[in-house]
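# predicted structure and sequence below. I'll ask about it afterward.
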Amino acid sequence: MYENKKVLIFGLGLNDGGLGMAEYFLKEGALVTITDMKSEEELKAQIEVLSEYENVQFHLGRHIEKDFIEHDIIIRNPAIKPDNKYLRLARNSGKEIVMEMALFHKVASSPIIGITGTRGKSTTTTLIYEILKDVYKEKVFLGGNIGKSAIRELPNLSKHDIAVLELSSFQLDGMGESTVSPHIAVVTNLYKDHIDWHGSMDEYIKAKKNIFLHQIKDDYLVVNIDNDITKEFVDESPGKVITFSLKDKEANYYMDDDLNVYENGKEIFKLDNLKLKGEHNHYNILAAVSTARIYDIPVESIKKVVESFEGVTNRQEFVRELDGVKYYNDTCATSVEAMLAMFNTFGEKYKGKIVMIAGGVDKGLEYELLLNDMRKYLKSLVLFEGTASEKIDTVVGPYVDTHKYFDSMKGAIDKARELANEGDMVILCPGASSFNMFINEFDRGKQFVDYVNSL
């Protein structure tokens, strides 16, 4: 399909996405150029992998304008904003610009379930995958914004498989440019987030809507109607709409306070031994149940998987207990709502006993919404370096015992350990981006877990 096509990888990056795209096109017979502001030394591991291929060249430490004019296809890294000057140059030259998830949707022969939202998308994505896998076994693939390069799986997928993909607003922005949407679109919720990248809340919502805007009438939108923003999507969807709610009994899927789950008004099962805690996880469960029932998964199978599901790493993840202090990794809590969910889970049990490590790069969030919970539940606050940390300190500093600004994970944990006593808990709950100190949020979580386990 891409033999002898000139393909420019705009931003190889340190994750597997850029490398996976480069290898995909090289195996397809394309002539690939890598352009990245990082140095050869920084990209050493990726270059070593690509050195096995013949038709690849590297333009590192800079970008060359003619690359964006002379290549047929520009592969955009999700971190690159759509108004980037090189992308504008490529558009003005009539070039095809595509991102990994958009390409996957264009080429994959399998049906795709895409999941997005400000909160809960990783838990919901993984839970949908686990439920479907219980019935369809190896025919279900998990990928997207969840740490795996989906493009690598393309050659292995057929129309009999199911791809379950977590989709970020950055990826969905690219899908909008390519006018593609998944067969089943799942939206957990939307709150203020990534304003630094999108420029405004309206642009953030616009990007998220791409998950369903390019569907056809036989596709599905599974949507939370308790959220003030996502409930409006019901009237905008071109496909079939399935609603879920914890408040509205008229929704297609509803869960009451006793954890009875209803399908179109009829009780289908009760969750008796649920390991996932918190209202936010009840929404995640309903989203997964709603999706699984499109595939007619038996309710007995759904109940079994949901009750045994312990959650995903990096989200309120228990790491260990040391000297009577429990340590939790919540590195994926990068929004105000995620931080509020943490307090909802642990606040009352550990009132005045929570030592929280937070901060990083600001995303345009409103930390004033956290003040009451922080004053009520925190024992101490330990802040990383960064613009978000400075904003948090301005809001919370006068009211909470605050320690600032730490330029390493080790330093922050050592301070938190010093502050915590037996019966307390220490949690990494950043409420910010990670890029000033870490490769990404997963690297931040790994550094936390690794150092805590080394103590």
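Thanks, I have the structure now.
# drop to CA atoms for contacts and neighbour counts, all remaining ones
OK.
# where do the strands sit along the stretch 251-400 of the chain?
253-255, 260-263, 266-270, 317-322, 325-329, 354-358, 378-384 (DSSP state E, counting those that start in this stretch).
# could you dump the ones you listed to TSV with mean neighbour count?
Output for the strands of the stretch 251-400 of the chain, formatted as TSV (neighbours: other Cα atoms under 10 Å):
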stretch	mean neighbour count
strand 253-255	26
strand 260-263	19
strand 266-270	14
strand 317-322	16
strand 325-329	22
strand 354-358	26
strand 378-384	24
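# want to try TSV for the ones you listed, with distance to Lys247 as columns?
Output for these, formatted as TSV (distance: least, Cα to Cα, whole Å):
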stretch	distance to Lys247
strand 253-255	8
strand 260-263	12
strand 266-270	15
strand 317-322	28
strand 325-329	30
strand 354-358	30
strand 378-384	30
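# nearest to Tyr86, of these?
strand 378-384 (33.0 Å; Cα to Cα).
# surely Arg320 and Ser454 touch.
No: Arg320 is beyond contact range of Ser454, at 10.7 Å (criterion: Cα atoms under 8 Å).
# ends of stretch 132-142, what's the gap?
11 Å (Cα to Cα, to the nearest Å).
# check stretch 25-32 too.
End-to-end distance (Cα to Cα), stretch 25-32: 7 Å.
# ok, stretch 159-175 next?
Note: stretch 159-175 ends 21 Å apart using Cα to Cα.
# please work out which residues outside that stretch touch it.
By Cα atoms under 8 Å, 6 or more residues apart in numbering, the surrounding residues in contact with stretch 159-175 are 78-79, 82, 98-102, 109-117, 121-122, 125, 128-129, 139-146, 181, 204, 207-211.
# nearest to Thr33, of the strands of the stretch 251-400 of the chain?
Nearest to Thr33, of all the strands of the stretch 251-400 of the chain, is strand 378-384, at 37.1 Å by Cα to Cα.
# let's bring in a second model and compare:
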Amino acid sequence: MDNSVYGRQSGHSDGHLHVLIDAVNEDALALARYLSRRGRHVTILHAGNGEPESVQETFGDEGGKVDFRLRTEITDIDDAEALLVSLSTPPRDLIIDHARSKGIKLTNLADTILRDASGPTIGVTGSAGKTTTTFLLTAILRDSGFDVLGSTDYRLTPSGPGKAMLEAIGSRNDTLWSVVELTSHHLDYVTTSPSIGIVTNLFPDHQDWHGSLEAYRSAKQNLLRFQKSGDVAVLNFDDPEVRGNFHGLGRGREIYFSALDNITDGVVVADGHIASRCRGRYDRICPVSELRVPSHHIPNALAAATVAIELGVDWETLRDGLIRFRGLPQRCQFLGTLNGVEIYDDTIGMNPRKALKGLETFPDNSLIVVSGGVLQSQGGEKRVSSLMEKADLGLFCEMLLRKAKSIVLFDEGGDVIERTLAKTGRGTPRVIRAEGFEAAVLQAVEAAHDGMRLLISPVFYNPPSDMRRFLEGLVGKSD
């Protein structure tokens, strides 16, 4: 591993490069173990509360190169070469500002994976569609015989690479393709771009976290900013933000896709088919009517197809992969029935625009919907705080009026939705209030009748693992 990735050479007394990791969680501890085994002296920054004592013994032989320091002691980090930032650390945190002022390099787990992957990498970002694209592309490449590792192999929410992928890249050969979903939280701190970078779209999101649309966009642009001459950027031509602000960022080739048939070279939707236009040749891949996913996923299918074609996947395998794909777990996924009620899991939709896309796929007047959550995530990010997000929430509530007969709302997010519904000036579906997520789901099952489907669409923040664990247990008791 090239020590220069961490900036200046270490002056640490034990001769090891000294790096800091800002968090005590599963991913951070895996990263500490990974780096210490590669000759780093690792200091884990913690908030107190007995955290070091509870995990120190798990390091075994690495204990001599792993120690702990209180996070509040930010004046004591000046001897470090790099600070590996947690996803839960806000960009304007004091420790980030201090590290920058001291010339300490900022990086993270995703950057480590992109840099250390033994084979080529594919990175996927966008304001929406990145999980679907990552999942679908991984499946198509695997079906085609590629040795491929996808971040969605291990988890969908929270999205992106984590402990399992970090551990896997160190044990595979240089023929392995790594397909990695990358959020703006990851990309804020990467200094390595993937061999192939996919941008699905860009619209205002996470502005409270990043501080502005410009800062959010800049983080996303890091996906391509460090690409080399042999690398490839795959871009959505139909999205003006992508077309205007991601063109020319890297030093490699650019390939476009278009669901509106706006390009003469690339993957398009034309004459009712997903098709490839390349050097004057036109090849139909499959009819759009045979896809089993909602129409808003067609651009994601085009993105995956573009990369598959670039890598030489044969037409039959590509067509079968596109047609067979039924969508993501946790994305309008049918879980089963309980007391005769069909339950659909859309818990991946924890912002208004994603929740709206899920809601649109159901018939009018067919649903009882569970929505709500808290206004701030565990990492401190505020939800539905920008003008654009509030406008999207208004559109979500307008759609609720069409799709839902009843709504079960919970927590502060439920309060916001109820107030937004009241502003429509129209009659609202029956509103039921509940204390917390689990109570809301149970009350919805009890209130559903006459063939109604239950859609769980939080809109606001809820711990993803808690929701998934409860729903799996609930459906385990199904009819």
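Cool, got the structure. This is a predicted model, so every value here is computed, not measured.
# got a TM-score for the pair?
The TM-score (TM-score structural alignment, normalised by the length of structure 1) is 0.88; 437 aligned residues with a Cα RMSD of 2.5 Å.
# circling back to that earlier point, can I have the buried ones of the contacts of stretch 159-175 of structure 1 as a PyMOL selection?
In PyMOL, selecting the buried portion of these, with burial taken from 16 or more other Cα atoms under 10 Å, looks like this:
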select buried, resi 78+82+98+99+100+101+102+109+110+111+112+113+114+115+116+117+121+122+125+128+129+139+140+141+142+143+144+145+146+181+204+207+208+209+210+211
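# which parts of the stretch 101-250 of structure 2 are helices?
Listed in chain order, the helices of the stretch 101-250 of structure 2 (DSSP state H, counting those that start in this stretch) span 109-116, 130-143, 163-169, 184-187, 207-210, 213-225, 240-245.
# out of these, nearest to Met350 of structure 2?
Comparison of the helices of the stretch 101-250 of structure 2 against Met350 of structure 2 by Cα to Cα identifies helix 130-143 as nearest, at 13.4 Å.
# what's the average distance of the closest one to structure 1?
Following superposition, helix 130-143 of structure 2 is found to deviate from structure 1 by 1.1 Å on average (mean Cα distance after the TM-score superposition for structure 1).
# against structure 1, where does that helix fall?
The aligned range for helix 130-143 of structure 2 in structure 1 is 121-134, by TM-score structural alignment.
# residues contacting the aligned partner of Asn224 of structure 1 in structure 2?
Counting by TM-score structural alignment, Asn224 of structure 1 corresponds to Asn236 in structure 2. Applying Cα under 8 Å, 6+ apart to Asn236 of structure 2 gives the contacts 199-201, 242-243, 256-258, 299, 303.
# ok, for Asn236 of structure 2, nearest residue in space, not its chain neighbours?
Spatial nearest neighbour of Asn236 of structure 2, excluding adjacent residues (Cα to Cα, 6 or more residues apart in numbering): Phe257 at 5.3 Å.
# sec struct for the one you found, please.
Following DSSP: H, G, I helix; E, B strand; the rest coil, we place Phe257 of structure 2 in the strand state.
# pretty sure it contacts Ala305?
No: Phe257 of structure 2 is not in contact with Ala305 according to Cα under 8 Å; the separation is 9.1 Å.
# joint contacts of those two?
Joint contacts of Phe257 of structure 2 and Ala305 (Cα under 8 Å, 6+ apart) are Val267.
# that's a helix at Glu418 of structure 1, yeah?
Yes: looking at Glu418 of structure 1 with three-state DSSP, it is inside a helix.
# aligned to it, what sits in structure 2?
By TM-score structural alignment, Glu418 of structure 1 lines up with Glu446 in structure 2.
# and for Pro155 of structure 1, the neighbour number?
11 (other Cα atoms under 10 Å).
# and it, how far from Phe318 of structure 1?
Pro155 of structure 1 is 37 Å from Phe318 of structure 1, by Cα to Cα.
# can you check Lys247 of structure 1 too?
Taken as Cα to Cα, the span from Lys247 of structure 1 to Phe318 of structure 1 is 30 Å.
# same question, Leu381 of structure 1
19 Å.
# how about Glu54 of structure 1?
Distance, Glu54 of structure 1 to Phe318 of structure 1, using Cα to Cα: 46 Å.
# then Phe269 of structure 1?
29 Å.
# just the strands in the stretch 51-200 of structure 1 please.
With strands called from DSSP E, counting those that start in this stretch, the stretch 51-200 of structure 1 shows them at 56-60, 73-76, 96-98, 112-116, 140-144, 162-166, 184-187.
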